[in-house]
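S.K.: Have a look at this prediction, sequence included:
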Amino acid sequence: MNLLPVLGELLRCPNVSHAANRLHLTQSTVSGSLKQLRLLFEDDLLVQRGREMVLTEKAKELRPAVERLLEQASRLFCAETFDPATAANCFRIATADYVSALVTSRLGPVLQANAPGVSITLTPTPGTTAKDLRLGVVDLIICPNRRENWEACGIAAHDPEFCHEVFIRDRLVAIQSANRSLAERPLALADYLARPHAMYCRTDGQPTIEQETLAQMGLVQRIQFLVPYFTLLPQLVVDSHLVALIPLSLANHYARLFPLDVFEPPVPFPSLDLVMIGACHRADRADLYWLRKIVRDSASSFLDIGNEGGCLETASACAPTDVDVTTAGTPLLPPRALARPGHGENRYRVSEESVSPSSSALISFPQ
């Protein structure tokens, strides 16, 4: 049993000196434990590749089981409780700029009323990696449920180390200035494409949903601005002749601040589902369960706003929308209702098309 924490730390970070620092042990002690583990498993576990150590295939297979054992042992010897009223946790969430804008406006009052000592740091998803989740540097990643977004964080769609929950189904809508001299509705496809556009672009060079859809349909629109932030688009559109495409949740938010005209684009864009991703070995922690709950509850306020136009809905756990994982073997937990405790029957409609029976490779968060 005394080798288990050393094994767990080496599997998370295959570096003897770093593992020793995190375990508050000497480097020689960790090196000695590694020798014992190699004998026990009849495998090198860590091997030199260039200037760094990497895990062997055997070590990669062991990692999920070891993480579960460590988590179970932690709960056995230390019954975890979390009281938001007295907690002083600093949570870290990596997410897109527009999600940050929406979340902060709704979580601020929640923290002030129920968890005054808790703080939340929001960081951009570019640069966030699977390793950050695994080591607890980041508690949650919130991003669109697309292959490109998962892979940008170094997470494969079938990776059993990570839990997920698609907690809201958003979609893209068009915006333009509500100034009567500028607004033109309805816009035919040719007129829409001819209008000057402000477009969101990814900083990693990968195509966005908008760019991908237009390319697949062979359509070209006039682009006047390319910006890396969705939150800039409403400000660019105001008092201009520009048209932009943004998530409906963001459009509803900014329509209360700026004179915006929100309308259906004449191009059928796919849905923009948002997913929470976390490390499975930390998913049962009481503080992270609470964090996911308040994020989920904040999503219900997006839903309430969106339902004024009948447009937004929460969604059950499902695979990235463009990822085929039919050959994977780990069973997905059954879709769960997202009703808040004490509120009885689920008041959010779950779209059946959002639940993919073939999504067997992905593990949903414990509820």
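M.R.: Thanks, I have it. Numbering: from 1, shown residues only.

S.K.: Every contact and neighbour count from this point should use C-alpha atoms.
M.R.: Will do.

S.K.: what comes up buried for the helix or strand encompassing residue 106?
M.R.: Following DSSP states H and E, one finds residue 106 within helix 97-114. Residues 97, 98, 99, 100, 102, 103, 106, 107, 111 are the ones in helix 97-114 that count as buried (16 or more other Cα atoms under 10 Å).

S.K.: how deep is the closest residue to residue 267 other than its chain neighbours tucked in, by neighbour count?
M.R.: Spatial nearest neighbour of residue 267, chain neighbours left out: residue 189 (7.3 Å); criterion: Cα to Cα, 6 or more residues apart in numbering. Counted by other Cα atoms under 10 Å, the residues lying close to residue 189 total 13.

S.K.: What separation is there between residue 189 and residue 38?
M.R.: 64 Å (Cα to Cα, to the nearest Å).

S.K.: For the closest residue to residue 13 other than its chain neighbours, list the residues it contacts.
M.R.: Leaving out its chain neighbours, the residue that sits closest to residue 13 by Cα to Cα, 6+ apart is residue 19, at 6.8 Å. Residue 19 is in contact with 6, 9, 10, 13, 30, counting by Cα atoms under 8 Å, 6 or more residues apart in numbering.

S.K.: The second one should be in a helix, yeah?
M.R.: Same thing as residue 9. Yes - per DSSP: H, G, I helix; E, B strand; the rest coil, residue 9 lies within a helix segment.

S.K.: before we go on, here's another structure to hold up against the first:
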Amino acid sequence: MNFKTLDLNLLRVFDAVMAERNLTRAAARLALTQPAVSNALRRFRESVGEELLTRATHGVVPTPFAEKLWPQVRAALDQLRAALDPGEFDPHRDAVSFRLAMADATAAVLLPPLIDHIEAEQALVNLRVIPLTTRDPRALVERGEIDVAVGYFPEAIAELVSQGAESALRHQRLNESEYVCVMRSGHPLAEGELTLDAFCQAHHLLVSFSGRPHGFVDQALASLNRTRRIVLTVNQFFTAGRVVARSDLLTVLPASFVVATGYQSQLVERPLPMPMARIHVEAMWHMRHDSVSAHQWLRERLVDASRPRPGVTIPASPHPDS
């Protein structure tokens, strides 16, 4: 590839298509026609000498080469934007789209106050929320597929802390919670102290994005040489709340999420009969966004939206394998 003759506008098109995974949406984002986007992609493909995308049912799928190239292109474009337009972000004037990744429980409680902030400021901001189905969002953040991940990522955060300034990722604690045992009102175990024997003998529901039939609770039980029977594994906290409210299954949820299930009046919380670590909700983003004023504005609003309100705190999810 001859960089001297490369049309840098092609990088903007490539970035938009990689972000949207759809030519029509990318064209709308760039205020171009779809044929113009297709033509730009063809020219970029010819310039780099590698295939970039393959067609899919609902859009396009990047090739491994494109996936490897995109973070570098995105970082370069962000640096150019910051250098050429260093002015402060004006939410009333600047239309910006952000991609957030979080679990359903987190979104249910975090988004209403976040939208309240955006509406109150009459900000020209669009949010695209992507379901977070992994325990470790670092790859998503590094590749630029999302702007901010919000949730409980203990292993990832521990590694970032150990790496210190060497890491390209940044994080900020938003809130914290604890796990509790949840059951329907009127459950035989709803009254009195929940003992370890009773907990282990009961039937359980596990929330697991990975589909694995074990989680943190099972690790805690294993340390005590105990086990439990998991009858049902689901991948949504809302589903867990509904099923538990209508059955004799027990589940373990962040205490801050129970109110967000919509079934709080039908559920009973009990302290777990074994020690469990507290859950810390973190925001994670890439350092390339550190000095971008629009991203700084978003992170400030996330902090505001995460502040405790009467009866509500941010659910410490994901990391649902509990």
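M.R.: Great, that's in hand. Computed from a predicted structure; not experimentally measured.

S.K.: Give me the TM-score for this pair.
M.R.: Here the TM-score for the pair of chains, by TM-score structural alignment, normalised by the length of structure 2, is 0.67; 275 aligned residues with a Cα RMSD of 4.6 Å.

S.K.: about what we covered before: next SSE after the helix holding residue 106 of structure 1?
M.R.: Using DSSP H and E, the helix or strand that follows helix 97-114 of structure 1 in sequence is strand 119-124.

S.K.: average offset between that next one and structure 2?
M.R.: Superposing on structure 2 and averaging over aligned pairs (mean Cα distance after the TM-score superposition for structure 1), strand 119-124 of structure 1 comes out at 1.6 Å.

S.K.: residues making contact with the helix or strand following that strand?
M.R.: Next helix or strand after strand 119-124 of structure 1 toward the C-terminus (DSSP H and E): helix 130-135. Helix 130-135 of structure 1 has contacts (Cα under 8 Å, 6+ apart) with 12, 13, 138, 139, 140, 153, 154, 155, 278, 279.

S.K.: Buried residues of helix 130-135 of structure 1, list them for me.
M.R.: Buried-residue list, helix 130-135 of structure 1, by 16+ other Cα under 10 Å: 130, 131, 132, 133, 134.

S.K.: Can you tell me how far the nearest residue to residue 307 of structure 1 once chain neighbours are set aside is from residue 167 of structure 1?
M.R.: Nearest in space to residue 307 of structure 1, with sequence neighbours left out and distances taken as Cα to Cα, 6+ apart, is residue 313 at 7.9 Å. Distance, residue 313 of structure 1 to residue 167 of structure 1, by Cα to Cα: 9 Å.

S.K.: out of these two, which sits in the busier spot?
M.R.: The residue with more neighbours, out of residue 313 of structure 1 and residue 167, is residue 167; 25 against 22, by other Cα under 10 Å.

S.K.: those helices in structure 1, which residues are they?
M.R.: For structure 1, applying DSSP state H gives helices covering 4-12, 16-23, 27-41, 57-77, 97-114, 130-135, 147-152, 189-194, 209-217, 233-237, 248-254, 286-306.

S.K.: residues of the third one that come out buried?
M.R.: So the one you mean is helix 27-41 of structure 1. Per 16+ other Cα under 10 Å, helix 27-41 of structure 1 contains these buried residues: 27, 30, 31, 33, 34, 37.

S.K.: wait, doesn't residue 137 of structure 1 sit right on residue 92?
M.R.: Yes - Residue 137 of structure 1 is within contact range of residue 92, at 7.4 Å (criterion: Cα atoms under 8 Å).

S.K.: Out of the two, name the residue with the larger neighbour count.
M.R.: Between residue 137 of structure 1 and residue 92, counting by other Cα under 10 Å, residue 92 is the more crowded of the two (18 against 15).

S.K.: And the more buried one? What does it align with in structure 2?
M.R.: Aligned by TM-score structural alignment, residue 92 of structure 1 pairs with residue 99 of structure 2.

S.K.: got a list of what that match touches?
M.R.: Residues near residue 99 of structure 2 by Cα under 8 Å, 6+ apart: 127, 128, 129, 130, 145, 146, 147, 148.

S.K.: I'd like to know how far it sits from residue 298 of structure 2.
M.R.: 11 Å.

S.K.: Likewise for residue 210 of structure 2?
M.R.: Between residue 210 of structure 2 and residue 298 of structure 2 the distance is 29 Å, computed by Cα to Cα.

S.K.: try residue 267 of structure 2
M.R.: Look at residue 267 of structure 2 and residue 298 of structure 2: by Cα to Cα, they are 34 Å apart.

S.K.: ok, the two, which is more surrounded?
M.R.: residue 267 (22 against 17).

S.K.: Please name the spatially closest residue to that one (chain neighbours excluded).
M.R.: Residue 267 of structure 2 sits nearest to residue 184 (Cα to Cα, 6+ apart), 4.5 Å away.

S.K.: ditto for residue 37 of structure 2
M.R.: Distances taken as Cα to Cα, 6+ apart put residue 27 closest to residue 37 of structure 2, at 6.1 Å, once the chain neighbours are dropped.

S.K.: And for residue 295 of structure 2?
M.R.: The shortest distance from residue 295 of structure 2 to any non-neighbouring residue, by Cα to Cα, 6+ apart, is to residue 289 (6.1 Å).

S.K.: Looking at the alignment, what corresponds to the one you found in structure 1?
M.R.: So residue 289 of structure 2 corresponds to residue 282, using TM-score structural alignment.

S.K.: what about its match, neighbour count?
M.R.: Counted with other Cα under 10 Å, residue 282 of structure 1 comes out at 22.

S.K.: separation between it and residue 203 of structure 1?
M.R.: 30 Å.

S.K.: Now for residue 229 of structure 1: which residues touch it?
M.R.: With contacts defined as Cα under 8 Å, 6+ apart, residue 229 of structure 1 is in contact with 97, 98, 200, 201.

S.K.: can you name the two of the residues you listed that are farthest apart?
M.R.: 98 and 201 (13.1 Å; Cα to Cα).

S.K.: what's near enough to touch residue 173 of structure 2?
M.R.: Counting by Cα under 8 Å, 6+ apart, residue 173 of structure 2 makes contact with 280, 281, 282, 283.

S.K.: With residue 194 of structure 2 instead?
M.R.: 270, 271, 272, 273.

S.K.: How many neighbouring residues does the spatially closest residue to residue 101 of structure 1 that is not a sequence neighbour have?
M.R.: Once flanking residues are discounted, residue 101 of structure 1 sits nearest to residue 231: 7.7 Å by Cα to Cα, 6+ apart. Applying other Cα under 10 Å, we find 21 residues neighbouring residue 231 of structure 1.

S.K.: go on, the one 10 residues further on?
M.R.: Residue crowding around residue 241 of structure 1 was assessed by other Cα under 10 Å; the count is 17.

S.K.: What is the aligned counterpart of it in structure 2?
M.R.: In structure 2, residue 241 of structure 1 lands on residue 248 (TM-score structural alignment).

S.K.: Kind regards, and thank you for your time.
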